[in-house]
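Novice: Any chance you could fold what I've pasted below:
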Amino acid sequence: MYNDLERFISFTEREGFDKDQKLVSSLYPHEMKQSTLLELCCYHGAVDCFKLLRTKFNSEITYKCLISSFLGGNPEIMSECLKHHKPDKDCMKYAIISHNIDFVTFLMNEYNIDIYIRLYHCIDHKNLESFLVYFDLTNDINTCFVYSACFNIPSICEYFLSLGADIMARDYLKSTALHNAAYENSKEAAEFLISHGININEIDNDGKTALHEAAYKIVKKQLNFLFYMVQISMKKINMEKLLFMLQQKIIVKKPPSFLYHMVRISMKKKDMGKPHFIMQHFKIVKKQPNFLFHMV
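Specialist: Take a look at the predicted model:
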């Protein structure tokens, strides 16, 4: 992990050392839950330990070594891995996650790996730089506008609108920028879009409006929080924990306020089905603190 070659050498010289041993740990990404020593060196960028395993034990450079090297960020390790395996879309995924723009452009220019197939990783991992690289290469104004709301930076949305983006543009799921803003809980971006006239009642492929997305995200977040708090309550309760829970009782009631504002806007359109759906979620959110208090 720390590329401590001296300690690593002493470890390899111990009796019973197995060069092919694997570490099983849930602390690593799914693809890395069971990894060889060489794969771990790639993941952590431990280049000196990597060289030792290669020269002294001839450890195999696997495909997992290659994709891990994009997370580890050591160019020397990556270069060696590229001699044995051809990079693919998973390498682009990890290059985006690592926020290393040099790796991203390297894969695009040298191996013609399309960033679009991993564009959602730019969103999930808030890699704005890679997102803008995609726009620079494709000039796909509408697609970038639809996803720009996910970063919750209104000026970015405004920038794409100034270039001629259609405010009602949709992605491949028929989601608008407001759908994506609601899904990512991007309040400032949502307010910007609403103020610029985006239709909040547009539906996606699943028949959901942005209002549905906002309700789902709030309820899901609160249910996860509730489960965590109930786990705590099953342990020995002391006054400090009790006070913390009582504070959460107040906090949990606050998130629906912005959603309520959107409901009021939606009701002006006289589509009572959607507000009714949302209000059912309100009941769930409002009941959770009472149930939590009962569990305490």
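
Novice: From now on I want contacts and neighbour counts done on CA atoms only, so please keep to that.
Specialist: Will do.

Novice: Which residue, other than its chain neighbours, is closest to residue 54?
Specialist: Distances taken as C-alpha to C-alpha, 6 or more residues apart in numbering put residue 60 closest to residue 54, at 7.5 Å, once the chain neighbours are dropped.

Novice: Within the helices and strands, which one has that neighbour?
Specialist: For residue 60, there is no host helix or strand (DSSP states H and E).

Novice: Mind telling me what element residue 87 is part of?
Specialist: With DSSP H and E as criterion, residue 87 is part of no helix or strand.

Novice: Report the contact partners of it.
Specialist: Contact analysis of residue 87 by C-alpha atoms under 8 Å, 6 or more residues apart in numbering lists 66, 67, 107, 111.

Novice: What sits closest to the first one if chain neighbours are left out?
Specialist: Distance criterion C-alpha to C-alpha, 6+ apart; nearest residue to residue 66, sequence neighbours excluded, is residue 81 at 5.2 Å.

Novice: how many other residues sit next to the closest residue to residue 263 other than its chain neighbours?
Specialist: Once flanking residues are discounted, residue 263 sits nearest to residue 275: 5.7 Å by C-alpha to C-alpha, 6+ apart. Residue 275: 20 surrounding residues under other C-alpha atoms under 10 Å.

Novice: residues making contact with whichever strand or helix holds residue 275?
Specialist: Assigned by DSSP H and E, residue 275 belongs to helix 273-295. Helix 273-295 is contacted from outside by 211-212, 215-216, 219, 222-223, 226, 229-230, 233, 245-246, 248-249, 252-253, 256, 263, 266-267, using C-alpha under 8 Å, 6+ apart.

Novice: Please generate a structure for the following sequence too, so the two can be compared:
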Amino acid sequence: MHDQIDKFKKYTVENTLHHVLIKILSDYSVPLLEACCYYGSVNIFFFLISNLDFQINQKCFQYSFIGGNTDIINECMKNYNIDRNCLNDIVSCHNNQFLEYIFDDEIFQPQNFNITNIIMSQNLKAVYLLFKKDKNSIYPLCTAFSPTIDILNNEDIDLSKAYSDYSPMNYSAMYNTYEIAEFILSHGMKIKGTSYLFTAAQNNSIETAKVLISHGIDINGRDNIDRTALHIAAENNSKETAEFLIANGIDINARNSVSQTALHNATCSNSIEIAEILIKHGIDKNVRDSDSKTALYYAVINNYKEIARVLISPEIEFNYKYKNEETILHIALNHNYNEIAKMLITNGADVNIKNKNNESLLHIATDHNNKEIVELLISHGSNINAKDFWGKTALHNAIIKNYKDIAEILIAHGAQINEKDKWGKKLLFIKQRIIIVDKQLKFL
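Specialist: Below is the predicted model:
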């Protein structure tokens, strides 16, 4: 809101306002007065309460701290007190002037603060204000803020005392505060399990990962669905951490609970650089998961062209048959993924392989009126007169669907016009039951 009071006054002459909702987030709208507080539109705010009998509510007060307009805040404070919701908004929007007011008036104690909120908003000022109030209250909160290492080094902080059950090492791994990680591990904290390394991999916190490994964390440790830290790095495109893990001996071909390697994860996340790193270090590209699907299958089904380009090479297995006896080339053609189909065809995929219905790839390309792929398949040796389960050739399908251009291409490359289908019907019989163009008829 731009707080254009003159235009707003003119608007109110012809329009009612009490049911107006204003969008403050992409999927969330609020009443007009609350929106004024949220955006700090002070002139419209006072016009509404003074002239149109709008009433301030607790939400107005809460949103006023986000808007940051002191006059609106003070007006709201006449009727409402700062509650926990207000406190959270004050912290998250870095309204540190009022945060100091809260500490000075002792409205809340350190243990009342939401640690996660302070960390997620990265409000360092809040950390220092807490430290000033009670130095031990900043632990484990401080582990998410690199500058607090000076406090830890110079102050006698009780590392056993905390107002939270959150793990300080998880925060350190999340925000890559590796100096703090080294500090707390050197002061007696024990590493339990491998979750810290997983958090470091998720957030590409390579320096913290180095600290954890230097203190003996199991680099090949698994989570509850049998993933390693490399799976996590691949899912989150944490390329530096992935390279570090590989260089330090993580099992590159480790499989999770559904038999997927990190290459499957990188592909499903479209993490091209991770896929390149894994392939460079020798990961097996033909590994099949519990559904018998390779990484390339997921690249094809999701039309991830660039990662498919990375995966396709002479040693890749193209012709494995999935559901309905379809190969990945069948799948690409059924979805009209031409770029991927061209990659597969030009790199050696079998162009004469058939599916459950005995349909060739040429049948499928014809059914989709895909001239480009029809021509490419023919140029790579596709059997132009191959028949499906019903005895139909690709030309039968082109004529039935009245795909003139496809029919011309097939006939020009030697398609037989007298072929019979399963019921003994020739194209001559079929053409009598449908409307086709004259140029096709003359060949029949």
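
Novice: For the two chains, what TM-score is obtained?
Specialist: Superposed pair, TM-score by TM-score structural alignment, normalised by the length of the first structure: 0.69. Supporting alignment: 240 aligned residues with a C-alpha RMSD of 3.0 Å.

Novice: gap between the residue nearest to residue 263 of the first structure and residue 243 of the first structure?
Specialist: 34 Å (C-alpha to C-alpha, to the nearest Å).

Novice: Then residue 117 of the first structure?
Specialist: From residue 117 of the first structure across to residue 243 of the first structure, the span is 47 Å (C-alpha to C-alpha).

Novice: do the same with residue 100 of the first structure
Specialist: 43 Å.

Novice: Those two: which is more packed in?
Specialist: residue 100 (17 against 11).

Novice: So what does that one match up with in the second structure?
Specialist: Under the alignment (TM-score structural alignment), residue 100 of the first structure pairs with residue 95 in the second structure.

Novice: what does residue 183 of the first structure give?
Specialist: In the second structure, residue 183 of the first structure lines up with residue 174, judged by TM-score structural alignment.

Novice: Report the next helix or strand after the helix or strand that match falls within in sequence order.
Specialist: Assigned by DSSP H and E, residue 174 of the second structure belongs to helix 168-175. Sequence order places helix 178-186 as the next helix or strand after helix 168-175 of the second structure, per DSSP H and E.

Novice: which parts of that following helix are buried?
Specialist: Neighbour-count burial for helix 178-186 of the second structure, counted by 16 or more other C-alpha atoms under 10 Å, picks out 178, 179, 180, 181, 182, 184, 185.

Novice: Run a quick neighbour tally on the residue nearest to residue 54 of the first structure.
Specialist: 14.

Novice: Check the secondary structure at the residue nearest to residue 66 of the first structure for me.
Specialist: helix (DSSP: H, G, I helix; E, B strand; the rest coil).

Novice: How about the one 10 residues further on?
Specialist: When classified by three-state DSSP, residue 91 of the first structure comes out as helix.

Novice: Aligned against the second structure, show me the partner of residue 148 of the first structure.
Specialist: Using TM-score structural alignment, the equivalent of residue 148 of the first structure in the second structure is residue 142.

Novice: Can you tell me how far its match is from residue 156 of the second structure?
Specialist: 14 Å.

Novice: neighbour-wise, which of those two wins?
Specialist: Each of residue 142 of the second structure and residue 156 has its neighbours counted (other C-alpha under 10 Å); residue 142 has more, 26 against 10.

Novice: next one: stretch 276-295 of the first structure to chain centre, how far?
Specialist: How far stretch 276-295 of the first structure lies from its chain's middle: 27 Å, per C-alpha atoms, centre = their mean, to the nearest Å.

Novice: And for stretch 81-92 of the second structure?
Specialist: Averaging C-alpha positions (C-alpha atoms, centre = their mean) puts stretch 81-92 of the second structure 31 Å from its chain's average.

Novice: Could you do stretch 63-74 of the second structure as well?
Specialist: With C-alpha atoms, centre = their mean as the basis, stretch 63-74 of the second structure stands 35 Å off its chain's centre.

Novice: Over to it now: how far is its first residue from its last?
Specialist: Terminal residues of stretch 63-74 of the second structure lie 13 Å apart, using C-alpha to C-alpha.

Novice: So what touches that stretch?
Specialist: Stretch 63-74 of the second structure is contacted from outside by 34-35, 37-42, 45, 61, 76, 86, 89-90, 93, 95, using C-alpha under 8 Å, 6+ apart.

Novice: re earlier: and the match of residue 148 of the first structure, how close does it get to residue 206 of the second structure?
Specialist: Distance of residue 142 of the second structure to residue 206 of the second structure, computed by C-alpha to C-alpha: 19 Å.

Novice: Over in the first structure, tell me which residue corresponds to residue 152 of the second structure.
Specialist: Using TM-score structural alignment, residue 152 of the second structure pairs with residue 160 in the first structure.

Novice: Does that match lie in a helix or a strand, and which?
Specialist: In the assignment (DSSP H and E), residue 160 of the first structure maps to helix 154-162.

Novice: who does that helix touch, helix- and strand-wise?
Specialist: Contact analysis of helix 154-162 of the first structure by 3 or more C-alpha pairs under 8 Å, 6 or more residues apart in numbering; DSSP states H and E lists helix 141-148, helix 187-195 as its packing neighbours.

Novice: Serialize those helices to JSON lines and add fields for distance to residue 128 of the first structure.
Specialist: Formatted as JSON lines, these follow (distance: least, C-alpha to C-alpha, whole Å):
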{"stretch": "helix 141-148", "distance to residue 128 of the first structure": "9"}
{"stretch": "helix 187-195", "distance to residue 128 of the first structure": "15"}
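
Novice: To what extent is the nearest residue to residue 178 of the second structure once chain neighbours are set aside buried, counted in neighbours?
Specialist: Excluding its sequence neighbours, the residue lying closest to residue 178 of the second structure (C-alpha to C-alpha, 6+ apart) is residue 208, at 4.5 Å. Look at residue 208 of the second structure: counted by other C-alpha under 10 Å, it has 28 neighbours.

Novice: any idea how far residue 208 of the second structure is from residue 166 of the second structure?
Specialist: Here residue 208 of the second structure is placed at a distance of 18 Å from residue 166 of the second structure (C-alpha to C-alpha).

Novice: From the contacts of helix 273-295 of the first structure, list the buried ones, please.
Specialist: 211-212, 215-216, 219, 222, 226, 229-230, 233, 245, 248-249, 252-253, 256, 263, 266.

Novice: Can you give me the neighbour number for the counterpart of residue 120 of the second structure in the first structure?
Specialist: Aligned counterpart of residue 120 of the second structure in the first structure: residue 124 (TM-score structural alignment). Residues contacting residue 124 of the first structure under the criterion other C-alpha under 10 Å number 13.

Novice: The closest residue to residue 151 of the first structure other than its chain neighbours in helix, strand or coil?
Specialist: Counting by C-alpha to C-alpha, 6+ apart, residue 151 of the first structure lies nearest to residue 126, which is 6.6 Å off, once chain neighbours are set aside. Classification of residue 126 of the first structure using three-state DSSP returns coil.

Novice: No further questions, thank you.
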